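Q: I'd like to go over a predicted model; first the sequence, then the structure.
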Amino acid sequence: MESTQTHYPRQKICGIWLIIVGISMFTLLNGGYKLPVLFAILYAVGMLFQLNPITRKRLSVGPGTDSQKKWSNISLIVLVVLCSVSGIISDGNIQKVWLFILLSVGIHFFFFIPVHGKLMGLLGIASTLNVLFELSVNEYPLNVFFAVDGMIKLVFGILLVSLSPIDF
């Protein structure tokens, strides 16, 4: 019997994580971004789900490679650094803080391409363009921005769950 190994063994977990985060984005609507307690709770639940060894074993189609682990770590370091800078360059404006944090998230998705495939690059493009559009058009309501961001994450999460494992 021939053994097959997928290039991206944790796409399903990543997809479920994106679905959870996509749903959590909707908690930021109508001023929820000012006190994001529900967002933080859902985000934490998603992190616990994603990093749980039982979940990883059950939903992965194999182990990640050393290179994928390295890229995962690089991506998270980039995210932390960029989010830290976001607080500095936003001048204390809570709306800009959110925009720059989500720009950081969009950028960090590109570093996950070797880990989860090219769909992460498309996710990075969609997320980054959404933020850049919001930053360039001041009349674009923040509620619309959060809803679009949530939908982007939901769509890509559903794609990763339904297509996993796919070597794209």
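A: Nice, I can see it.
Q: going forward, measure contacts between C-alpha atoms and count neighbours the same way
A: Will do.
Q: Enumerate the positions of whichever strand or helix holds Lys69 that are buried.
A: Per DSSP states H and E: Lys69 is located in helix 66-89. By neighbour count with 16 or more other C-alpha atoms under 10 Å, helix 66-89 contains the buried residues 68, 71-72, 75-76, 78-80, 82-83, 86-87.
Q: ok, those vs Leu51, which is closest?
A: Using C-alpha to C-alpha, Ser72 is the member of the buried residues of helix 66-89 that lies nearest Leu51, at 12.2 Å.
Q: can you tell me which residues contact the closest one?
A: 111-112, 115 (C-alpha atoms under 8 Å, 6 or more residues apart in numbering).
Q: okay if I get those residues as TSV plus distance to Leu142, secondary structure and neighbour count?
A: Formatted as TSV, these follow (distance: C-alpha to C-alpha, whole Å; DSSP: H, G, I helix; E, B strand; the rest coil; neighbours: other C-alpha atoms under 10 Å):
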residue	distance to Leu142	secondary structure	neighbour count
Phe111	27	coil	22
Phe112	27	coil	23
Val115	31	helix	24
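Q: got those residues as TSV, with distance to Arg58 columns?
A: Formatted as TSV, the contacts of Ser72 follow (distance: C-alpha to C-alpha, whole Å):
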residue	distance to Arg58
Phe111	25
Phe112	21
Val115	18
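Q: so which of these comes closest to Val45?
A: Nearest to Val45 out of these is Phe112 (C-alpha to C-alpha; 20.9 Å).
Q: all helices for the chain, in order.
A: For the chain, the helices defined by DSSP state H occupy 11-25, 37-51, 53-59, 66-89, 94-110, 113-116, 119-136, 142-163.
Q: looking at those, which is closest to Gly31?
A: So among those, helix 142-163 is nearest, using C-alpha to C-alpha, at 8.2 Å.
Q: Below is an additional structure, to be compared with the one above:
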Amino acid sequence: MKEILEFNHKKQCGLWLILIGIVLIVAVICGGEFFVNPFVFLIGYYACFFGVNVNKKVREKLSQGDISKKQIKIIYFSIATLFILMFCIAGPFIPGWHWRQIWLGVLMATSIHFFLWFFVHGWSMVVLGIVCMVIVTMGYIFPGIPVSVICIADVMVKLICGIYLLFIAKPSKYIPNMIK
């Protein structure tokens, strides 16, 4: 990428991460045989998605500047990539209803897709992706760790990052070396 990237929507991302963290906690509490209740999670996910990311008033209130057309394309690409990754990583375990593998796959796909969000929100997304990947990897390596513990650790990281982005982070820029 040869253009200067401006990261002006950190507050929106922060609110999204906080709300998704809360939804995941409620889904874990209601988990039952699913470990994480998929119905609670999906209803909460889409309610938050439309409430934060589609709601124009919320976006405008939290925005601290413009977003480029390339960044908008990356947003759509990242969302599509998330679902493709979930299909590839978690999908093979759906026919056998292996809920542990399904949820670890969903969390890993989410962790990987955060790297694409660097182009929209900056370096905090790379850090978030790395930390979340490490947490999920621990779930794969140590099958004795309950999925609920992995999810709560994942939630804590998302909440910390979300609070940082919503309340502390300032708009920033990334200037590639070839422009400097």
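A: Done, it's in. Note that the structure is a prediction, hence the values are computed from the model and not measured.
Q: Give me the distance from the helix holding Lys69 of the first structure to the chain's centre.
A: 12 Å (C-alpha atoms, centre = their mean, to the nearest Å).
Q: now do stretch 136-155 of the second structure
A: The chain centre lies 17 Å from the centre of stretch 136-155 of the second structure; the measure is C-alpha atoms, centre = their mean.
Q: so who does the equivalent of Val120 of the second structure over in the first structure touch?
A: Here Val120 of the second structure is matched to Val115 in the first structure, going by TM-score structural alignment. Counting by C-alpha under 8 Å, 6+ apart, Val115 of the first structure makes contact with 8, 10, 64, 68-69, 71-72.
Q: distance of Val115 of the first structure from Phe145 of the first structure?
A: To Phe145 of the first structure, Val115 of the first structure is 27 Å away according to C-alpha to C-alpha, to the nearest Å.
Q: Same question for Ser90 of the first structure.
A: Taking C-alpha to C-alpha, one finds Ser90 of the first structure at 17 Å from Phe145 of the first structure.
Q: Same check on Arg58 of the first structure?
A: From Arg58 of the first structure to Phe145 of the first structure the distance is 34 Å (C-alpha to C-alpha).
Q: now do Asp167 of the first structure
A: To Phe145 of the first structure, Asp167 of the first structure is 31 Å away according to C-alpha to C-alpha.
Q: So these two - more neighbours on which side?
A: Phe145 (18 against 15; other C-alpha atoms under 10 Å).
Q: residue in the second structure matching the more buried one?
A: For Phe145 of the first structure, the aligned position in the second structure is occupied by Ile150, per TM-score structural alignment.
Q: Which residues are in contact with its match?
A: Per C-alpha under 8 Å, 6+ apart, neighbours of Ile150 of the second structure: 135-136, 139.
Q: try Gly157 of the first structure
A: So Gly157 of the first structure contacts 14-19 (C-alpha under 8 Å, 6+ apart).
Q: and it, what pairs with it in the second structure?
A: Aligned counterpart of Gly157 of the first structure in the second structure: Gly162 (TM-score structural alignment).
Q: Distance check, that match against Ile22 of the second structure.
A: Gly162 of the second structure sits 11 Å away from Ile22 of the second structure, going by C-alpha to C-alpha.
Q: same check, this time on Ala90 of the second structure
A: According to C-alpha to C-alpha, Ala90 of the second structure and Ile22 of the second structure sit 22 Å apart.
Q: dump the residue contacts of Ile130 of the second structure.
A: Ile130 of the second structure sits next to Ser111 when contact means C-alpha under 8 Å, 6+ apart.
Q: distance of it from Gly51 of the second structure?
A: 27 Å.
Q: Same check on Met108 of the second structure?
A: In this view, Met108 of the second structure and Gly51 of the second structure are 25 Å apart by C-alpha to C-alpha.
Q: Which of these two has more residues huddled nearby?
A: Using other C-alpha under 10 Å, the more surrounded residue of Met108 of the second structure and Gly51 is Met108, with 23 against 16.
Q: Just give me the match in the first structure for the more buried one.
A: Taking TM-score structural alignment, the alignment pairs Met108 of the second structure with Leu103 from the first structure.
Q: pretty sure its match contacts Gly124?
A: No: in terms of C-alpha atoms under 8 Å, Leu103 of the first structure does not count as a neighbour of Gly124; the distance is 9.2 Å.
Q: between those two, what contacts are shared?
A: Common neighbours of Leu103 of the first structure and Gly124 are not found (criterion: C-alpha under 8 Å, 6+ apart).
Q: if we can go back for a sec, any idea which of the contacts of Ile150 of the second structure is the one closest to Gly31 of the second structure?
A: Closest to Gly31 of the second structure, out of all of the contacts of Ile150 of the second structure and judged by C-alpha to C-alpha, is Gly139, at 17.1 Å.
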